[in-house]
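>>> Output the structure for:
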Amino acid sequence: MELTGGRGSGGRGSGRRDRRWRDGGREDRRGAGRRRRTLLAALITTCLVVPLSAAARPTVPAPDPARLGRVTATTLDAAYAANRANAAEASRMAADHGDSGRADVERAMADDPSRQLLAFDGRGAGRATEVFGDLARADRIGVLIPGSDTGLDTYGRFRAAAEALHRQLAHEAPGTPTAVVAWLGYETPGTVSTTVMTTDRADEAAPELREFIGRLRVVTGEDAQVALVCHSYGSVVCARAASGLDVEDLVVVGSPGTGVDSAADLDTPARIWAGRGAGDWVADVPHLRADLFGTTVGFGTDPMSPAYGARRFAAGSGGHSDYFTPGSVALANLARIVLGETSEVGRD
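From the prediction side, this is the model:
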């Protein structure tokens, strides 16, 4: 039986029905087109709206390398003091400029003699590297690499993650000399920005991370075991820096992808780990990579995919910001990886 009736198969009534079907099909197509255009407009808006800072930043001088000298195990305390002095100067300038929020953050860094600032730069969004534990004597060291929207204004949450990991290391292996380094050593992208969808910021950060790990080895010596713990966009940074890095483990958590198709493509002898909480919205991000107008957008294969080839570890039921929550499955497993207790790591 013909489904598209005409004069010879049902007369005028059938013809009217056929026209309605055809008109309905055109309406469906127009509706689908409108939905696609709306989705595209929303996507473009999301990608192009870049948050503006609340206030212009004062012109803060760059850190003076001569003030720090070459950092070694014996000069760590002097380096910490010099960077607290840098933070104090930046705090005064921020206060004079009327930026009380930034001034408070920097003053807290400067005024507490227990703060171990291995690096500080108050320019722009700001950068800082802070140590928890005795770095010169540590046998096991975790280096945290943050994701998007991390700067001095939001430094407290990043610092809290590093503190939590350091406490967990002490809980898992009491008596083992450990340290955690919070490395905010690059300009992170905004969560709502074009930069968060490309590797551009990671490409800029990679040489700096490689240089930092090299300088870290001057302090710790070659026997210390180092693990990179890379959160969200930080996993892209770690992936771009991976080749040639002197680390034993590279861990990605809440990763949108690393910009390569497999762990083997990272070209590193380090063990590659991946974990993601059941409530992490990153699971819904399309794991694609495409060239748009000469720019590569997206980060490719999901590191949690079996095809990627990472060692998957259990990260519990938490969301994107919950990996360093005290008492969580994710934090316990991250500590075991840093400690080299690979057989104790819960697998996903």
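>>> from here on, contacts and neighbour counts on C-alpha atoms
Fine.
>>> Counting neighbours, what do you get for the closest residue to residue 285 other than its chain neighbours?
The spatially closest residue to residue 285, leaving aside those adjacent along the chain, is residue 256, at 6.9 Å (C-alpha to C-alpha, 6 or more residues apart in numbering). Here the count is done by other C-alpha atoms under 10 Å, and residue 256 has 29 residues near it.
>>> Residue 256 in helix, strand or coil?
Counting by DSSP: H, G, I helix; E, B strand; the rest coil, the backbone at residue 256 sits in coil.
>>> ok, it - contacts?
For residue 256, the contacting residues are 232-233, 282-283, 285, 287, 299, 302, taking C-alpha atoms under 8 Å, 6 or more residues apart in numbering as the criterion.
>>> any idea how far residue 330 is from it?
Taking C-alpha to C-alpha, to the nearest Å as the criterion, residue 256 is separated from residue 330 by 17 Å.
>>> cool, residue 168 as well?
Using C-alpha to C-alpha, residue 168 is found at 11 Å from residue 330.
>>> same thing with residue 153?
Computed with C-alpha to C-alpha, the distance linking residue 153 and residue 330 is 26 Å.
>>> Look at those two and report which has more neighbours.
The residue with the greater number of neighbours, taking residue 153 and residue 330 and applying other C-alpha under 10 Å, is residue 330; the counts read 25 against 16.
>>> check which helix or strand covers that one.
Taking DSSP states H and E as the criterion, the element that holds residue 330 is helix 329-338.
>>> Please name every helix or strand in contact with that helix.
When contacts are defined as 3 or more C-alpha pairs under 8 Å, 6 or more residues apart in numbering; DSSP states H and E, helix 329-338 sits against strand 140-145, helix 155-172, strand 225-231.
>>> can you list contacts of the shortest one?
Okay, so that is strand 140-145. With C-alpha under 8 Å, 6+ apart as the contact definition, strand 140-145 has outside contacts at 135, 162, 176-184, 224-231, 234-235, 237-238, 338-339.
>>> pretty sure residue 131 is in a strand, no?
Yes: checked against three-state DSSP, residue 131 lies within a strand.
>>> residue contacts, residue 207?
Here residue 207 is in contact with residue 241 (criterion: C-alpha under 8 Å, 6+ apart).
>>> so what's residue 247 up against?
Contacts of residue 247 by C-alpha under 8 Å, 6+ apart are 225-228, 270.
>>> at 10 Å what do you get?
Counting by C-alpha atoms under 10 Å, 6 or more residues apart in numbering, residue 247 touches 141-143, 213, 217, 224-228, 268-271.
>>> now the other sequence, so there's something to compare against:
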Amino acid sequence: MAPRPPSRLPLTGRTPTSRARGARTLLAALVIAAVAVPVSGAARPTAVPAPAPAALAPLRAATPEALARRYAANRGSILAAERMATGHGDRRRAAALRAFADPARHFLSFDGRDGGRGAEVFGDLSTARRIAVLVPGAGISVDAYGRLRAGAVALRRQLGDGSAVIGWLGYETPAMVGRAAVTTGRAEEAAPGLRAFLGELHRARPAARTSLLCHSYGSVVCAEAAPGLDVADIVLYGSPGTGVGDVSALHTPATVWAGRGGDDWIAGVPHVQLRLPFCTIGFGTDPVSPEFGARRFEAGDGGHSDYLKPGSVSLRSLARIVSGGTGTGTGSGGGRHA
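Just a heads-up that it's a prediction; the model follows:
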């Protein structure tokens, strides 16, 4: 279990300056731990070889026929990666890929190289009027995919007919412990791929209402990709910050939402940025603070991994936002409002 967030401890007798100094000291300690603590098996996911995926024609329209061709092509790429993982002797990766290749599962994209990338569809994309794209945070990979899939399934069930959910694992997520988790480097690398994916999705389903749901470090990815995205909502939850000071800096016409569960340890992360000679550490303004300017939504009392838990307050709020509702939230945000 993570320790109770420091922000909940009493600060009696401390001035704003001393609090800021304390936050910077704590962040510095987190950085030292992130940089110095070895991560067991951190290099492992990228060490498994995989072939180049099949070349895909652009998805110009999300018709049943076009989607069937796309899903079949990616299934072929998944099976080719499974065979190579088996030959390499990695039974864990091979088993994960065999599950991915189940004919009942549908991937809009897949690339088994460099640890694996993919975008899985839950629901019928050809008829969906509402689409949610989930962008995961640290620790999600082909080998550790269950949490992203479970959340996508739960949201799709909550939304009901006329909806589709896409789990977008389109980048190498940082490890839970490591320098990459406290800098924007991975997000900067991921943003062009997310923009390209959402652009293709919009061209294929231009009439659908699309929302971008960004968990934890995924909110940093979404912030990097935000300028010019044609989405109705950008939803930040369990976010350590985005790397920008407020909603206006995202340069988006979308409605920006933010929520945090009452037992989410991310509340204890200092919302500051430290500019070091080799990188910038930390992500700045707390997205649920009034200073950031996002619309707040009710996230209940859950922890960091509970936002898409079946029956939760946060899941109901997220489904309302994707459906064009209010999320029962408060506060102001940029762009067009739902």
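>>> what does the residue nearest to residue 285 of structure 1 align to in structure 2?
Residue pairing (TM-score structural alignment): residue 256 of structure 1 is matched to residue 240 of structure 2.
>>> Show me what counts as buried in the top helix by length along structure 1.
Scanning structure 1 for the longest helix, with DSSP state H as the assignment, gives helix 11-48. Of the residues in helix 11-48 of structure 1, 14-15, 18, 47 count as buried by neighbour count, 16 or more other C-alpha atoms under 10 Å.
>>> and for the helix or strand just after it, what are the contacting residues?
Counting by DSSP H and E, the element after helix 11-48 of structure 1 in chain order, helix or strand, is helix 65-68. Residues from elsewhere that reach helix 65-68 of structure 1 (C-alpha under 10 Å, 6+ apart): 75-76, 78-83, 86, 118-119.
>>> Farthest-apart pair in those residues, please.
Checking those against each other with C-alpha to C-alpha, the farthest-apart pair comes out as 75 and 86, at 16.6 Å.
>>> out of those two, which sits in the busier spot?
Neighbour totals were compared for residue 75 of structure 1 and residue 86, and residue 86 leads with 25 against 14 (other C-alpha under 10 Å).
>>> dump the residue contacts of the more buried one.
Contacts here follow C-alpha under 10 Å, 6+ apart; on that basis residue 86 of structure 1 touches 60-64, 67, 80, 106, 109-110, 117, 119-122.
>>> What of residue 264 of structure 1?
Residue 264 of structure 1 is in contact with 272, 308-310, counting by C-alpha under 10 Å, 6+ apart.
>>> Endpoints of stretch 319-330 of structure 1, how far apart?
From the first residue to the last, stretch 319-330 of structure 1 extends over 11 Å; the measure is C-alpha to C-alpha.
>>> now it: which residue numbers in structure 2?
Residue correspondence for stretch 319-330 of structure 1 in structure 2, counting by TM-score structural alignment: residues 303-314.
>>> Can you pull out the residues in contact with that stretch?
Contact partners of stretch 303-314 of structure 2, identified using C-alpha under 10 Å, 6+ apart, comprise 147-148, 150-155, 157-158, 215-216, 237-239, 259-267, 297-302, 315-320, 327.
>>> With stretch 169-178 of structure 1 instead?
Taking contacts as C-alpha under 10 Å, 6+ apart, the residues outside stretch 169-178 of structure 1 that touch it are 132-142, 163, 165-168, 179-180, 224-225, 331-339, 341.
>>> Buried ones only from those, please, as a PyMOL command.
Under the burial definition 16+ other C-alpha under 10 Å, those of those that qualify are selected in PyMOL by:
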select buried, resi 132+133+134+135+136+138+139+140+141+142+163+165+166+167+168+179+180+224+225+331+332+333+334+335+336+337+338+339
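>>> top helix in structure 2 by residue count?
Per DSSP H, structure 2 has its longest helix at helix 64-88.
>>> buried set for it?
Burial within helix 64-88 of structure 2, assessed by neighbour count using 16+ other C-alpha under 10 Å, is assigned to 66-67, 70-75, 77-86.
>>> what range in structure 1 matches stretch 76-87 of structure 2?
Mapped onto structure 1 using TM-score structural alignment, stretch 76-87 of structure 2 spans residues 85-96.
>>> In stretch 208-223 of structure 1, which residues are buried?
Buried residues in stretch 208-223 of structure 1, counted by 16+ other C-alpha under 10 Å: 208-210, 212-213, 216-217, 219-221.
>>> and residue 57 of structure 2, how far is that from residue 278 of structure 2?
The gap separating residue 57 of structure 2 from residue 278 of structure 2 is 40 Å, by C-alpha to C-alpha.
>>> If you count surrounding residues, which of these two has more?
Between residue 57 of structure 2 and residue 278, counted using other C-alpha under 10 Å, residue 57 has the larger neighbour count: 9 against 6.
>>> Could you pull out the strands in the stretch 101-250 of structure 1 for me?
Defined through DSSP state E, counting those that start in this stretch, the strands belonging to the stretch 101-250 of structure 1, from first to last, are 116-121, 127-133, 140-145, 178-184, 225-231, 249-253.
>>> contacting residues around whichever helix or strand comes after the last one?
From strand 249-253 of structure 1 onward toward the C-terminus, using DSSP H and E, the following helix or strand is strand 271-275. Judged by C-alpha under 10 Å, 6+ apart, the contacts made with strand 271-275 of structure 1 from elsewhere in the structure are 227-231, 235, 247-255, 263-264, 266, 302-305, 308-316, 323, 330, 333-334, 337, 342, 347-348.
>>> now the helix or strand following strand 271-275 of structure 1: how far from the chain's centre is it?
Under the assignment DSSP H and E, the closest C-terminal helix or strand after strand 271-275 of structure 1 is strand 290-292. When distances are taken as C-alpha atoms, centre = their mean, to the nearest Å, strand 290-292 of structure 1 is centred 22 Å away from the chain's centroid.
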